[in-house]
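K.L.:
Okay, predicted coordinates and the sequence, questions at the end:
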Amino acid sequence: MRTIPAATALLNAALLTTAVLTTSTPVPATAGGPADGTTRVVLRMPDCEGCTVQVVSALATDDPDEPRLWASLEKRVRDGKVAFPVPSTRTAGMQVLLDAPWEGHLGYRTTVVLRYAGQQPGEEMTVREARDRNRASSCFEGTSRDRVVLPVRTRPVQVQGVHERVRGTLAFAARAVPWLSPMDRAVDGVLGSQDLRVCR
């Protein structure tokens, strides 16, 4: 699995985001998208009130040392949802990271699973089924639509923390979405990130 240190990746992505937001060069519209080429990503997370969420994108390029990076600011889930304006060209390789109020000292950031191994796009997943899965992808295929709504199921669960068993979070898309590789190891359905995954 190709990864890059999270701190470096998010710093570079933040600088890149600033450049995109301040440039005077117009962004061409994509088919089905708005004039500014932005996709509004709405995450419905009714069981994660108060969670801090961030959307990031890391997509492989021809140069393995230079993936395309982008990161949003962090936002808090309020009234069961949170929304992000994402450049449509950055939705490929998009991933959702979260920190829940109940989590202990994990040593990683909880990562929303968009598809478990064996799932087809649109197939529903239950908490009980998710707990039996050990391979998962967090990488979104991408879209040119102006709005995407993603229902996300979250549950507090016991996981291995840095020093002991603590509360962590099982987080996954209620229905599998079109995805990119890699397909990584999940522990009882839980996926975490210490480094930023590079999608391809």
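P.N.:
Looks like it came in fine.
K.L.:
only C-alpha atoms for contact and neighbour calcs from this point on.
P.N.:
Noted.
K.L.:
Longest helix of this structure, counting residues only.
P.N.:
For the chain, the longest helix by residue count, based on DSSP state H, is helix 6-22.
K.L.:
List the buried residues in it.
P.N.:
Across helix 6-22, burial judged by 16 or more other C-alpha atoms under 10 Å covers 9-10, 12-14, 17.
K.L.:
What lies in contact with stretch 47-58?
P.N.:
67-82, 84, 90-101, 153-155, 196-199 (C-alpha atoms under 8 Å, 6 or more residues apart in numbering).
K.L.:
Buried only: go through those residues for me.
P.N.:
By 16+ other C-alpha under 10 Å, these give 67-72, 75-78, 81-82, 84, 90-100, 153-154, 196-199 as buried.
K.L.:
that older thread, could you identify the most distant pair in the buried residues of helix 6-22?
P.N.:
Spanning the widest gap among these are 9 and 17, at 12.0 Å by C-alpha to C-alpha.
K.L.:
thinking again about what came up before, among the buried ones among the contacts of stretch 47-58, which lie within strands?
P.N.:
Among those, the members falling in strands (DSSP state E) are 68-71, 75-76, 81-82, 84, 94-99, 153-154, 196-197.
K.L.:
circling back to that earlier point, show me how far the longest helix of the chain is from its chain's centre.
P.N.:
What separates the centre of helix 6-22 from the centre of its chain is 16 Å, taken as C-alpha atoms, centre = their mean, to the nearest Å.
K.L.:
And for stretch 56-74?
P.N.:
Worked out by C-alpha atoms, centre = their mean, stretch 56-74 lies 13 Å from the chain centre.
K.L.:
what does stretch 184-200 give?
P.N.:
10 Å.
K.L.:
Can you give me the end-to-end span of that stretch?
P.N.:
13 Å (C-alpha to C-alpha, to the nearest Å).
K.L.:
all helices of the protein, in order?
P.N.:
6-22, 127-130.
K.L.:
Contacts only, for residue 14.
P.N.:
Here residue 14 is in contact with 70-72 (C-alpha under 8 Å, 6+ apart).
K.L.:
how about a cut-off of 6 Å?
P.N.:
residue 71 (C-alpha atoms under 6 Å, 6 or more residues apart in numbering).
K.L.:
ok, second structure coming up, stack it against the first:
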Amino acid sequence: MFSRARTAALTTTLATTLAAAIATSLAAGSATAGAPTGPPEAARADVPRTHLTMRFTGCNGCDIRLTQALDGREQVWQSKGRTVRHGTASWSIPTSRTHGLSVTVLAPWDGGAGYVPTVAFRYGGERVGDEVTDAVARTKKRASACWAGTAKDAVTLRITVVRARSTNPPGDPIRTPRAFAAVTQRWEKPMERAWHGISGTQDATYCG
């Protein structure tokens, strides 16, 4: 519903694993995904790094993961999961990984809507720097889950998570995260459909 179909084995594994975790009302930190590939960037002193901090409203206990999947590239990079404690989760990652980054939000109270909730970095009609409230977010029908990234060595993003109403595949009423940047960020394509401001994917979110 929210993303283009992709058939690469790695991203299929990612989507299947995360969707299964939501369907069983995942315990924080329980989701796993395909192992990252490529050189051990963390061990290379010459790689510029960014300390990325996310301050969450409404999602203590949520499992948060970062994914970089870029159009035209087969390789998909994913961070280790972080459990939100005291409203905060943080990572130290190569700065190049912030470009085209998407963020999944797995909440212990998610009823399992058949997709993986993602953070909306920009809603249709909003400009970079615009403040976004839930009253605004719930009216939105288009969203980008792709962050344009940063060249800075440290960045803090404020993320709001609301227990939104939705339905699971059988049609039963559930709660699921409506997650969005409290201040509209620089974003990348695609702008995809969002249901009452809820952004999600059934696959890795490909950016660019």
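P.N.:
The structure has been received and is ready for your questions. Worth saying up front: this structure is predicted, and the values here are computed from it rather than measured.
K.L.:
Could you tell me the TM-score of the two chains?
P.N.:
Remark: TM-score between the superposed chains equals 0.85 [TM-score structural alignment, normalised by the length of the first structure]; 186 aligned residues with a C-alpha RMSD of 2.2 Å.
K.L.:
which residues of the first structure does stretch 191-198 of the second structure align to?
P.N.:
Per TM-score structural alignment, the counterpart of stretch 191-198 of the second structure in the first structure is residues 183-190.
K.L.:
how many other residues sit next to residue 165 of the second structure?
P.N.:
Neighbour count of residue 165 of the second structure, defined by other C-alpha atoms under 10 Å: 14.
K.L.:
now for it: what does it line up with in the first structure?
P.N.:
Using TM-score structural alignment, residue 165 of the second structure pairs with residue 158 in the first structure.
K.L.:
cool, and residue 82 of the second structure?
P.N.:
By TM-score structural alignment, residue 82 of the second structure lines up with residue 75.
K.L.:
swap in residue 133 of the second structure?
P.N.:
Superposed on the first structure with TM-score structural alignment, residue 133 of the second structure falls opposite residue 126.
K.L.:
any idea how far that match lies from residue 173 of the first structure?
P.N.:
With C-alpha to C-alpha as the criterion, residue 126 of the first structure and residue 173 of the first structure are 10 Å apart.
K.L.:
burial of residue 124 of the second structure, as a residue count?
P.N.:
16.
K.L.:
right, and it touches residue 139 too?
P.N.:
No: using C-alpha atoms under 6 Å, residue 124 of the second structure is not in contact with residue 139; the gap is 10.2 Å.
K.L.:
In the second structure, which residue is most central in space?
P.N.:
residue 103 (1.9 Å; C-alpha atoms, centre = their mean).
K.L.:
how close does that one sit to residue 85 of the second structure?
P.N.:
17 Å.
K.L.:
Residue 76 of the second structure too?
P.N.:
Taking C-alpha to C-alpha, one finds residue 76 of the second structure at 27 Å from residue 85 of the second structure.
K.L.:
will you turn the buried residues of helix 6-22 of the first structure into TSV that also has distance to residue 55 of the first structure?
P.N.:
Listed next are the buried residues of helix 6-22 of the first structure as TSV, based on distance: C-alpha to C-alpha, whole Å:
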residue	distance to residue 55 of the first structure
9	13
10	11
12	14
13	11
14	12
17	12
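K.L.:
okay if I get the helices of the first structure as CSV plus distance to residue 109 of the first structure?
P.N.:
Shown next, in CSV, are the helices of the first structure (distance: least, C-alpha to C-alpha, whole Å):
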stretch, distance to residue 109 of the first structure
helix 6-22, 10
helix 127-130, 18
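K.L.:
out of those, which comes closest to residue 106 of the first structure?
P.N.:
Judging the helices of the first structure by C-alpha to C-alpha, what sits closest to residue 106 of the first structure is helix 6-22, at 15.2 Å.
K.L.:
quick one: contacts for the spatially closest residue to residue 186 of the first structure that is not a sequence neighbour?
P.N.:
Nearest non-adjacent residue to residue 186 of the first structure, counting by C-alpha to C-alpha, 6 or more residues apart in numbering: residue 134, 4.5 Å away. With contacts defined as C-alpha under 6 Å, 6+ apart, the neighbours of residue 134 of the first structure are 185-187, 189.
K.L.:
Which ones among these lie within strands?
P.N.:
Filtering these for strands - DSSP E - leaves residue 185.
K.L.:
Buried members of the contacts of residue 134 of the first structure into PyMOL, please.
P.N.:
Buried residues within these, by 16+ other C-alpha under 10 Å, are selected in PyMOL with:
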select buried, resi 185+186+187+189
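K.L.:
from the contacts of residue 134 of the first structure, which is closest to residue 60 of the first structure?
P.N.:
Closest approach to residue 60 of the first structure among the contacts of residue 134 of the first structure (C-alpha to C-alpha): residue 185, at 19.7 Å.
K.L.:
Return the distance of the match of residue 133 of the second structure relative to residue 19 of the first structure.
P.N.:
41 Å.
K.L.:
ok, the nearest residue to residue 15 of the second structure once chain neighbours are set aside - how many residues close by?
P.N.:
Of all residues not flanking residue 15 of the second structure in the chain, residue 203 sits nearest, at 4.6 Å (C-alpha to C-alpha, 6+ apart). The burial count assigned to residue 203 of the second structure is 24, neighbours taken as other C-alpha under 10 Å.
K.L.:
Tell me the counterpart of residue 51 of the second structure in the first structure.
P.N.:
Looks like residue 51 of the second structure aligns to residue 40 there (TM-score structural alignment).
K.L.:
Ignore what I typed, I meant residue 113 of the second structure.
P.N.:
Residue 113 of the second structure maps onto residue 106 in the first structure, by TM-score structural alignment.
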